[in-house]
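**Q** Sharing a model that was predicted from the sequence below.
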Amino acid sequence: MEKFLSLGPVAQAFIATLFTWGVTALGASLVFITREVNQKLMDCMLGFAAGVMIAASFWSLLAPGIEMAEHLGQIPWLTATIGFMGGGIFMRLVDRFLPHLHPGLNSGKAEGVKTSWQRSTLLVLAITLHNIPEGLAVGVAFGAVAAGLPSATIGGAIALAIGIGIQNCPEGTAVSMPLRREGMSKTKSFFYGQASGLVEPVAGVLGALFVLNLRGVLPYALCFAAGAMIFVVVEELIPESQREFKNIDIVTLATMIGFTVMMILDVALG
């Protein structure tokens, strides 16, 4: 840990997002053990992931962003509004134009511009959509620590990386398992599942570099990442986790547990 703490923020962000990508790969590796995961369990895992992301959006991103805005002499509510809505609008535009297919749906329900890409590619792109704001959030959090603002702590950045890593596990499974059920080999199913997390180290490094060079945009960047993550939760994770009506109650509890776990991590480490 001491060696990690002695590294620069960009290197810290890179290592932290390598961890989050690794947990995505761990989730994808379930294809080597089984061909199918119980639907109720999968729904609960997605609900848990949603809870983690909601908590991380506030405790690790939005609240520190508002505090930083005040410290820098900005109008806190205006900075939060611009950043948060900007993140949501950005994700809507990406969702509108990037071809992708949500897990559990047939190829005819692919979103984005029309394309002849394979189902496996579209599934990977759907989860990659999640991972862009997640990697960005981790990178911005570590970059914020280097800026020396009191609301940004190394413990909070580490807590965010751990929380996002935990919720990445079901995302890797959500890509690899459907492909395995459709007859794709274990190795190829795993490859596509883990590939969805490869964008996180890239986004993490870019996020850290961006805020290090533009200190004044830090509050906006944190709120932007929060807005992007909330968009993903509401647009995809919650609807997917509650597609089976009979599982709604237990999935809701799983979402609350995910929120609680992330809240404990952030408050205890931050």
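**A** The structure has been received and is ready for your questions. Numbering: from 1, shown residues only.
**Q** alpha carbons only for contacts and neighbour counts from here, please
**A** Noted.
**Q** residues near residue 151, how many?
**A** Neighbours of residue 151 under the rule other Cα atoms under 10 Å: 17.
**Q** try residue 190
**A** Neighbours of residue 190 under the rule other Cα under 10 Å: 26.
**Q** Tell me who's in contact with it.
**A** Listed by Cα atoms under 8 Å, 6 or more residues apart in numbering, the contact partners of residue 190 are 25, 28-29, 31-32, 176.
**Q** Roughly how far does it sit from residue 169?
**A** Taking Cα to Cα, to the nearest Å as the measure, residue 190 falls 12 Å from residue 169.
**Q** Now for the two: what residues contact both?
**A** Counting by Cα under 8 Å, 6+ apart, the residues touching both residue 190 and residue 169 are 25, 28.
**Q** Would you mind listing the outside residues contacting stretch 205-214?
**A** Contacts with stretch 205-214, where a contact means Cα under 8 Å, 6+ apart, come from 9-11, 13-14, 135-144, 146-147, 217-218, 221.
**Q** centre of the chain versus it, how much separation?
**A** For stretch 205-214, the separation from the chain centroid amounts to 18 Å (computed by Cα atoms, centre = their mean, to the nearest Å).
**Q** Report the buried residues of it.
**A** Neighbour counts over stretch 205-214 (16 or more other Cα atoms under 10 Å) mark 205-212 as buried.
**Q** Which of the residues you listed sits closest to residue 256?
**A** residue 207 (28.6 Å; Cα to Cα).
**Q** Can you name the next helix or strand after the particular helix or strand that has that closest one in it?
**A** Using DSSP states H and E, residue 207 maps to helix 199-213. As assigned by DSSP H and E, the chain's next helix or strand after helix 199-213 is helix 218-232.
**Q** ranges for the helices of the stretch 151-270 of the chain?
**A** Listed in chain order, the helices of the stretch 151-270 of the chain (DSSP state H, counting those that start in this stretch) span 154-181, 186-195, 199-213, 218-232, 238-241, 248-269.
**Q** most packed of those helices?
**A** helix 218-232 (a mean of 29; mean count of other Cα atoms under 10 Å).
**Q** got a list of contacts for stretch 61-75?
**A** Applying Cα under 8 Å, 6+ apart, the contact partners of stretch 61-75 are 76-77, 79-80, 84, 137, 141, 149-152, 216, 218-223, 225-226.
**Q** scratch that, stretch 16-33
**A** Residues contacting stretch 16-33 (Cα under 8 Å, 6+ apart): 135, 138-139, 158, 161-162, 164-166, 168-177, 180, 186-187, 189-191, 193-198, 200-201, 204.
**Q** Please compare the first structure with the one that follows:
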Amino acid sequence: MEAITTWISGFSPAIQALVATLFTWGVTALGAGLVFFFRKIHQKALDSMLGMAAGVMIAASFWSLLAPAIAMTPEVTNLPEWLPALIGFVSGALFIAALDRVLPHLHIGGTLQEAEGIPTNWRRSILLVLAITLHNIPEGLAVGVAFGAVVHGLPSATIGAAVALAIGIGLQNFPEGASVSVPLRREGMSRRKAFFYGQASGVVEPIFGVLGAVAVLTLRPVLPFALSFAAGAMIFVVVEELIPEAHRNGNQDLVSISVIGGFSIMMVLDVALG
């Protein structure tokens, strides 16, 4: 792991964010690639993976985003420690809530009649991809902001913590890719086409990763707001989409254990590397 952090330290923050989010996109594609081996994934396995993804996102929101935001506030602003975190956190959640109302999308396992956002005649495959894309916007933003923050030399923002966040986001992207491609294959779509749609949901991560890094490079006082914004966006996705989707089939106990497992993995990654 030290070799990875040393290698990536040689690039500019924007390039670091790009490399890291290309990795997370790649793991999404890896998950989507399960469609070449399986026509169906057992529902308990899928729910367990979604629960793990939720746990990773919850842990990342605190350990990688909110805690550093609170710690760096006295160093970059004259505001109370809690205020930027509060403003950023609420703003991030409201941003994704607004997107959720506007962007047409369909949750995993839902029918076309349950599609959310602006009414549209788009195909089910597109709506499924857009649902996972909605998850990936705050994830890409979080990774980008984490790498961009390192350049300011603050003790609470380290390259190790940014790498840990990228690894954690990558781990939870695996089930998201599979959760799009495999259901589409089960419905009769070809393997190649189902894979294409599954990996396509991750394309926004490099875009928002680079945007997040660039946004905080020259605006030091905005760092705690940006980190907290990403945290609020991620927690909204967990509560509004991931956990309800994982609970849809009655596997609540399994999902709860998986959430704890995902949280533990991300906590260890962040504390060990950050």
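**A** Cool, the structure landed. Predicted model only: the values in this text are computed from it and were never measured.
**Q** what TM-score do we get after superposing?
**A** Laid over one another, the chains give 0.98 as their TM-score (TM-score structural alignment, normalised by the length of the first structure), with 269 aligned residues with a Cα RMSD of 0.7 Å.
**Q** What lines up with residue 166 of the second structure in the first structure?
**A** Matched across to the first structure, residue 166 of the second structure falls on residue 161, judged by TM-score structural alignment.
**Q** what's the residue mapped onto residue 113 of the first structure from the second structure in contact with, if anything?
**A** Aligning on TM-score structural alignment places residue 113 of the first structure opposite residue 118 in the second structure. Neighbouring residues of residue 118 of the second structure by Cα under 8 Å, 6+ apart: 101-104.
**Q** Now the buried members of these.
**A** Among the contacts of residue 118 of the second structure, those classed as buried by 16+ other Cα under 10 Å are 103-104.
**Q** want to try a markdown table for the contacts of residue 118 of the second structure, with distance to residue 259 of the second structure and secondary structure as columns?
**A** What follows is these, written out as a markdown table (distance: Cα to Cα, whole Å; DSSP: H, G, I helix; E, B strand; the rest coil):
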| residue | distance to residue 259 of the second structure | secondary structure |
| --- | --- | --- |
| 101 | 26 | helix |
| 102 | 29 | helix |
| 103 | 27 | coil |
| 104 | 27 | coil |
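**Q** Just give me which of the contacts of residue 118 of the second structure are shared by the first structure.
**A** Mapping these onto the first structure (both residues aligned by TM-score structural alignment, their matches' Cα atoms under 8 Å) leaves 101-104 still in contact.
**Q** Contact partners for residue 43 of the first structure?
**A** Per Cα under 8 Å, 6+ apart, neighbours of residue 43 of the first structure: 240-242, 247, 251.
**Q** Adding distance to residue 263 of the first structure, write those residues out as JSON lines.
**A** As requested, the contacts of residue 43 of the first structure are exported to JSON lines (distance: Cα to Cα, whole Å):
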{"residue": "240", "distance to residue 263 of the first structure": "23"}
{"residue": "241", "distance to residue 263 of the first structure": "21"}
{"residue": "242", "distance to residue 263 of the first structure": "23"}
{"residue": "247", "distance to residue 263 of the first structure": "24"}
{"residue": "251", "distance to residue 263 of the first structure": "18"}
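**Q** Residue 269 of the first structure: which of these is nearest?
**A** For those, the nearest to residue 269 of the first structure is residue 251 (26.9 Å; Cα to Cα).
**Q** Give me the aligned partner of that closest one over in the second structure.
**A** By TM-score structural alignment, residue 251 of the first structure lines up with residue 255.
**Q** Contact partners for that match?
**A** Residue 255 of the second structure is in contact with 47-48, 50-52, 243, 246-247, counting by Cα under 8 Å, 6+ apart.
**Q** Try it again at 7 Å.
**A** Listed by Cα atoms under 7 Å, 6 or more residues apart in numbering, the contact set of residue 255 of the second structure reads 47-48, 51, 246.
**Q** With distance to residue 61 of the second structure and secondary structure as added columns, please give those residues in a markdown table.
**A** Below are these laid out as a markdown table (distance: Cα to Cα, whole Å; three-state DSSP):
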| residue | distance to residue 61 of the second structure | secondary structure |
| --- | --- | --- |
| 47 | 21 | helix |
| 48 | 20 | helix |
| 51 | 15 | helix |
| 246 | 20 | helix |
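**Q** Point me to the helix or strand that includes residue 82 of the first structure.
**A** Per DSSP H and E, residue 82 of the first structure falls inside helix 76-97.
**Q** mean shift of the helix holding residue 207 of the first structure relative to the second structure?
**A** Here the mean offset of helix 199-213 of the first structure against the second structure after fitting is 0.4 Å, by mean Cα distance after the TM-score superposition for the first structure.
**Q** whereabouts in the second structure does that helix align?
**A** Using TM-score structural alignment, the residues of the second structure aligned to helix 199-213 of the first structure are 204-218.
**Q** So what's the gap between the matching stretch and the chain middle?
**A** The answer for stretch 204-218 of the second structure is 14 Å, by Cα atoms, centre = their mean.
**Q** and what of stretch 194-214 of the second structure?
**A** Here stretch 194-214 of the second structure is found 10 Å from its chain centre; the criterion is Cα atoms, centre = their mean.
**Q** next one: stretch 119-131 of the first structure
**A** Going by Cα atoms, centre = their mean, the spacing between the C-alpha centre of stretch 119-131 of the first structure and its chain's C-alpha centre is 13 Å.
**Q** do stretch 108-117 of the first structure as well
**A** For stretch 108-117 of the first structure, the distance to the chain centre is 23 Å (Cα atoms, centre = their mean).
**Q** gap between whichever strand or helix holds residue 6 of the second structure and the chain center?
**A** Assessed by DSSP H and E, residue 6 of the second structure sits inside helix 2-8. Offset of helix 2-8 of the second structure from its chain centre (Cα atoms, centre = their mean): 22 Å.
**Q** and if you look at stretch 232-243 of the second structure?
**A** With Cα atoms, centre = their mean as the basis, stretch 232-243 of the second structure stands 10 Å off its chain's centre.
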